[in-house]
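J.: return a 3D structure for these sequence lines:
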Amino acid sequence: MTHPPYPKTDAPDAPPAYQEYRAPQRHGTALTVPRLDQAASLLSDNQALLAALPSDWKALQREARSQLIDAARRYTSTYRSVETLGANIDAPIVMAGHQPAIFHPGVWFKNFALDHIARQTGSTAINLVVDNDVAAASAIRVPTRGAANGQIHYHSVAFDAASGGVPYEQTLVTDRDRFDRFDEAVVKVVRPLVADPCITELWHHARAAVRRCGYAGCAMAQARHAYENDLGLQTLEIPIGVLCRSIPFAKFALGILRDLPRFHEIYNRCTDLYRAAHGIRSNAHPVPNLQQDDEWLEAPFWLYGNLSPQRRGVWVRYDRAADTLHVSDRNKRLVKIQRPDSDAAAEQLFAAMTQEFKLRSRALVTTMYARLILSDLFLHGIGGGKYDQLGDQIMSQFFALQPPRFMVMSATVQLPGAALQHQPDVEHQIRQLRDQIRQTRFQGQCFAETGAVSSDLVTAKQALLSDIPERGVKLAWHKQVTAVNAAMSAQLADVRAELNRQLEAARERSLSQAILRSREHPFCIFPIDWLVQTYRGILSGSSTADKNLADQQPNGGEEQTQGGM
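T.: Prediction:
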């Protein structure tokens, strides 16, 4: 894509309106904005919008998509058959993405929806593995039932000794034996609640994957995708780390880097407006503003390498005299792009992308590239849907175009039998017990019939309450009431202890119910038939839907999160 600076647009002087997305609450319901049956028309509208872009944009799209299909087919073919996937290079592309982690079923639903929409529209389905995000701890929280008290609690099960802190594509598995036995450990913990978790089938693929690549994120993503193949899903995958190593990505990145002062100003202004609209005080959310240090401007990219895998921000300085763009992490890595407006500039940047100069896009830029260049329809999760509304504001002002719209979706799937375990009277019981405990301290007369409190004290309290003096002369009366209450409270110490014991037991039951009914459990602890049947019910429209969620209207295209799509 050649440079002429993008046309300037008028900046809004007030925060735009943003749409909120809420996770569905009931099992077997989903949030899909717009509705699933509108996906085909949305894709068609996006195609028309993208087709109207200038010729240099369309040339970049053709080049990028051709390389994307080839790279995704090569990558996917290393662990599952691709057969006819991506065979029609003229087919529309539907895309989604997430980190290579063991996420909850609401996130996994997006992969099934990706396959469903691609089949319905004759599109090629591609999932982006966001392996440039920093990996979390190498463990998952698994619910289990205590043998002693029967209450539900969480137990952490680790698949490696490493603690994360570097991008997923850099997280080598350090304890292979623990990784190989992870499924056994999960089954043992969850067995009191789930007899047949799908971790066993999933981890069969994970052990094969880790032997190929050695990295935890790679192994988990490939295992999930190979398992999806077993389930009949026809999708391709490609990691961000592979996607960024291409000439088309270098061209797109340079379109931002060589016009960075203007991008910088738009990015920060739009982010400030987003915070103002949402009442966000933290400067770190939804994304930090890009910084400036003298002639150096921070860019929305990361740099790292195999020898120093910690992510560092990208900084750019333009040497006007030498017509050279300096791209650096201001630590160990520096690349100089001569004549950055020339056709050869992208070749220079691409040539610099070695194992020690891993240039990766940050979240908002990742979806800019995915939505403007690579795909005709992008599927976000709730977090991505919230934050990519900010991305839309930046895109529309920097590139002077109308961004294609996206879909937002998530589902709620509870463990089998979880809904039957709900006991609404527990919360009522907790409130009653709290009131009774307070009564033992300040209204001991309420326990007169139990015989636990002296009748003389009850009579004294009643006499005081029947003869309340006027305001201003109540001090002596108040002291008498306080003394009687303290005496009754002392006599009710055993009653209060028993009520506190009952309160603690009720709280444990409430916590057990909350854990059991949570929608955040890792998908690998569920029976696969339960998950697939639930997803198919949602996708076919046969499940009961939360109408207040299904009827949310599309917002015109927006959003993504720093961590996940």
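
J.: could you use CA atoms for every contact and neighbour count after this?
T.: Fine.

J.: against Arg212, how distant is Val94?
T.: Applying Cα to Cα, to the nearest Å, the value for Val94 to Arg212 is 28 Å.

J.: residues near Leu53, how many?
T.: Here the neighbour count serves as a burial measure; for Leu53 (other Cα atoms under 10 Å) it reads 13.

J.: got it, and Asp131?
T.: Residues lying near Asp131 (other Cα under 10 Å) number 25.

J.: from Tyr215, how far out is it?
T.: Note on Asp131: its distance to Tyr215, by Cα to Cα, is 11 Å.

J.: one more to line up against the first:
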Amino acid sequence: MNRVENAIEYRRLRSPQDHGGRLVDPPLSTVSQLLSASRAVDRKKELELSDRSIATLSATARLHVLRAAIEYTSRYRDVDVSPLDSKASIVMTGHQPELYHPGVWYKNFVLDHLARTHHAIAINLLIDNDTMRQPAIRVPTGTLDSPTLESVAFDQMQEEMPYEERRLVDPKLFGSFAKRVCATLSPYIGQPLVNQLWPEAIAASQANQSLGSLISQARHQLEAAWGLKTLELPLSHVCDSDTFRWFTATILGGLPQFQRIYNDSLFEYRRVNRVRSRSHPVPPLVQDGEWFEAPFWLWSSSDPRRRRLFARTVRDGIEISDLETDRHHLSIFPNGPNEAAIDQLQRLRDQGVKLRSRALLTTMFARIFLCDLFIHGIGGAKYDQLTDAIVQRFFGFAAPEFLTVTATAKLPIQHREVSDLDIREIELKLRELRFNPQRYLASAREAVSLVNAKSRLIGMKPDYEQRVDRHLQFAQLNDAMQPLVDNERERLQRERAYLVRQRRVAKLLGSREYSLCLFPEKTLRPLLLDILGNNYKLDGH
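T.: Reported below is the predicted structural model:
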């Protein structure tokens, strides 16, 4: 493979701070160029993985994902398949199947907009290889002066496992979720979207599906009611495709080299972005004796704990293992995968053994094999700079560009906005009272002599020996004036305490991280549907 170095550069990406703010980088006006550039990359994909070119594998993968997405989406909502063209451009985004905040949801609306504008096919990947940690959302409640956060659960806690494996445990708790959210939120908001969303989730729960699927299907049906025409597909379906197995076998066959490129690129990313954390954006891949860690997860239907995957070379191929209990042989060699290895991976899946990509490889596979343009949020956009470097250095060509998209929506709860600067101004005034109290003194008779004495000191030009004495006189005069500014100091201290409380209120009520299901439709729908940002009026803000 032709290795071309590609330096990682620092990119500053920040979420919009104000309600209604959007980030789209690069601008939507450049998407036609991005799609054209992606097709140019396609022409460079004649690189072969064993006896298959990436271009051929990509064509097979795109057809598979299109058919699978139509079949999956058709299970719970109508899909108009007539205009779908297997040769059309595919635009994609993806996220965990959860009750995420509107900034994440905005990607789906941009996805639909781009598909309509560029006659493309829109597919949202449900990243079900990640784990569900907390089956609950945080909901603000209380009063405007003293708000608090409560955790409202939609299911009982369970052992942490991937979304793909997580099933609903407590249907009664799930069924009452919307009612409990509304009761908790009622001091602030009367008709949150959860009332529209949750009946569909309850209906979906009658089938034996993952908990994440119940939530994502309800959200996707709401999108359909709002006019969006996108397809959805769990990542697990993608990972069970033959093309993904070729991709997996290619990386496992060249794992020592891939691991070196992966780690070198990671350390370069951390250096450029001044990241000190050993786990951000991802931990390095490790070597344990002859075992090399690969960027995949391994688990089974009988043991759905997500474990790291390791591989080592043996005489007749490689062994893969979690270094605990699972160990499997594959006929994979350094010169690339073969049909026997692909069949072996299929048989492992038939036995309930699941190999799933980790974060970087998920979007790497999607961008190389599945789509012409991928839409990231800010977090994904940052770590995919690392993906770009790995693709360039391992496969020998540049990955297609991606779009970075997010928006900020805040709950329509009236509160005073307080910044750190507001509090800093009060603190500066308090400091002035201590060291320049004369600036706050009225023309009280007892203050005149003190102010005049300090004015004379200020006007002096002391020599070196007089400076210490002058400093002591300043301190004595400032101390003498303190009782005269006690009232002003107490007023400023009260104001500071009030602002500190209001800042806490503003931070809690003004967060952009609240779940989409807490918002009223009249606040959220116009913001999300107005992709270009021209007609949106701040509703309730």
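
J.: after superposition, what's the TM-score here?
T.: The TM-score (TM-score structural alignment, normalised by the length of the second structure) is 0.86; 527 aligned residues with a Cα RMSD of 3.2 Å.

J.: pick out whichever of Val94 and Arg212 of the first structure has more residues nearby.
T.: Neighbour totals were compared for Val94 of the first structure and Arg212, and Val94 leads with 26 against 13 (other Cα under 10 Å).

J.: return the residue of the second structure aligned against that one.
T.: Taking TM-score structural alignment for the superposition, Val94 of the first structure sits opposite Val91 in the second structure.

J.: got the contact list for its match?
T.: 111, 114-115, 120-123, 371-375 (Cα atoms under 8 Å, 6 or more residues apart in numbering).

J.: hang on, the earlier thing: tell me, what's touching Asp131 and Tyr215 of the first structure both at once?
T.: Counting by Cα under 8 Å, 6+ apart, the common neighbours of Asp131 of the first structure and Tyr215 are 168-169.

J.: can you tell me how far Gln206 of the second structure is from Phe174 of the second structure?
T.: Distance of Gln206 of the second structure to Phe174 of the second structure, computed by Cα to Cα: 12 Å.

J.: and the longest helix belonging to the first structure, which residues are buried?
T.: Longest helix in the first structure, counting residues (DSSP state H): helix 493-516. Using 16 or more other Cα atoms under 10 Å as the test for burial, helix 493-516 of the first structure gives 495-496, 499-500, 503, 506-510, 512-516.

J.: where along the stretch 401-541 of the second structure do the helices fall?
T.: Here the stretch 401-541 of the second structure has its helices, by DSSP state H, counting those that start in this stretch, at 420-435, 445-459, 464-481, 486-509, 521-529.

J.: what do we get in the second structure for Arg57 of the first structure?
T.: Just so we're on the same page, residue 57 of the first structure is Trp rather than Arg. Looks like Trp57 of the first structure aligns to Ile54 there (TM-score structural alignment).

J.: against Glu46 of the second structure, how distant is that match?
T.: Applying Cα to Cα, the value for Ile54 of the second structure to Glu46 of the second structure is 6 Å.

J.: the two: which is more packed in?
T.: Each of Ile54 of the second structure and Glu46 had its neighbours counted (other Cα under 10 Å), and the higher figure belongs to Ile54 (24 against 13).

J.: which position in the second structure aligns with His380 of the first structure?
T.: Under the alignment defined by TM-score structural alignment, His380 of the first structure corresponds to His376 in the second structure.

J.: and the nearest residue to that match once chain neighbours are set aside, what does it touch?
T.: Of all residues not flanking His376 of the second structure in the chain, Thr404 sits nearest, at 4.8 Å (Cα to Cα, 6 or more residues apart in numbering). Thr404 of the second structure is in contact with 23-26, 375-378, 381, counting by Cα under 8 Å, 6+ apart.

J.: pull the number of nearby residues for the residue nearest to Gly510 of the second structure when sequence neighbours are not counted.
T.: Spatial nearest neighbour of Gly510 of the second structure, chain neighbours left out: Lys410 (5.8 Å); criterion: Cα to Cα, 6+ apart. Neighbour count for Lys410 of the second structure, taken as other Cα under 10 Å: 23.
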